[in-house]
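[1] below is the structure, and that's it, no one-letter string:
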């Protein structure tokens, strides 16, 4: 990965019904940089959110989907993406951006 800083690793949180249920188990879901590794995601979460300790990180790669341009027979592709589910330790502080959702 070409010199990506920790604040460039996490792009945005994923807010779905499933991710909200996982918050009860101290699991938080983020959309991350497609070339980020698990150790980089762990470092980014611990630096960006004070008082958090990461227990484990699970990542999923999503390939871009083939889409048709409206009204024509031309095809394009959406961007590939990567999602990370971060498990915090029991004594870790909660992540504030998910509070009140």
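    That came in fine, so what should we check first? None of the values given here were measured: they were computed from a predicted structure. Residues are numbered from 1 along each chain as shown.
[2] hey, let's count contacts and neighbours off CA atoms from now on
    Will do.
[3] okay, and the residue nearest the centre of the chain sits in which element?
    Centroid-nearest residue in the chain: residue 30, 2.1 Å away (criterion: Cα atoms, centre = their mean). According to DSSP states H and E, residue 30 maps onto strand 27-32.
[4] show me what the helix or strand just after that strand is in contact with.
    Note on strand 27-32: by DSSP H and E, the next helix or strand toward the C-terminus is helix 38-48. Applying Cα atoms under 8 Å, 6 or more residues apart in numbering, the contact partners of helix 38-48 are 6-7, 9-10, 32, 52-54, 56-59, 84, 86.
[5] alongside the first one, take a look at this:
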């Protein structure tokens, strides 16, 4: 294996984030995914392009801090994750909601 041949890990992308704001961004051809918090933009781009067979224009990432969660008298935290907002080229799209 040479330096140019890097394996693509599908485990980088965890799941699509479905919120009110992310569904509004779908109209602008922007998709939101929760990704591994150690992943770089280059790795995310390779994985998304290979998995969904699309062309990516830009990637914006942000680290989401863990929120407090209270269950009765116990206080804990939700998991920390990185969110990636991916803008695709004009002619491409991703089917997040398959038609019935």
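    Yep, that arrived. If you're wondering where the values come from, they're calculated on a predicted model, not measured in any experiment.
[6] what range in the second structure matches the strand holding residue 30 of the first structure?
    Aligned using TM-score structural alignment, strand 27-32 of the first structure spans residues 30-35 in the second structure.
[7] distance from that stretch to the first structure after superposition?
    Stretch 30-35 of the second structure, aligned to the first structure and superposed, deviates on average by 0.4 Å (mean Cα distance after the TM-score superposition for the first structure).
[8] which residue ranges form the helices in the second structure?
    Assigned by DSSP state H, the helices in the second structure fall at 20-25, 41-52.
[9] re the thing from before, mind checking how far the strand holding residue 30 of the first structure is from the chain centre?
    Mean-position distance between strand 27-32 of the first structure and its chain equals 3 Å (Cα atoms, centre = their mean, to the nearest Å).
[10] residues contacting that strand, please?
    Outside strand 27-32 of the first structure, the residues that touch it by Cα under 8 Å, 6+ apart are 9-15, 19, 22, 41, 81-88.
[11] buried among the residues you listed? Need that as a selection in PyMOL.
    If you want just the buried ones from those in PyMOL, going by 16 or more other Cα atoms under 10 Å, the selection is:
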select buried, resi 9+10+13+14+19+41+82+83+84+85+86+87+88
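[12] for residue 94 of the first structure, see how far away the corresponding residue of the first structure for residue 52 of the second structure is.
    Under the alignment by TM-score structural alignment, residue 52 of the second structure pairs with residue 49 in the first structure. As judged by Cα to Cα, to the nearest Å, residue 49 of the first structure and residue 94 of the first structure stand 9 Å apart.
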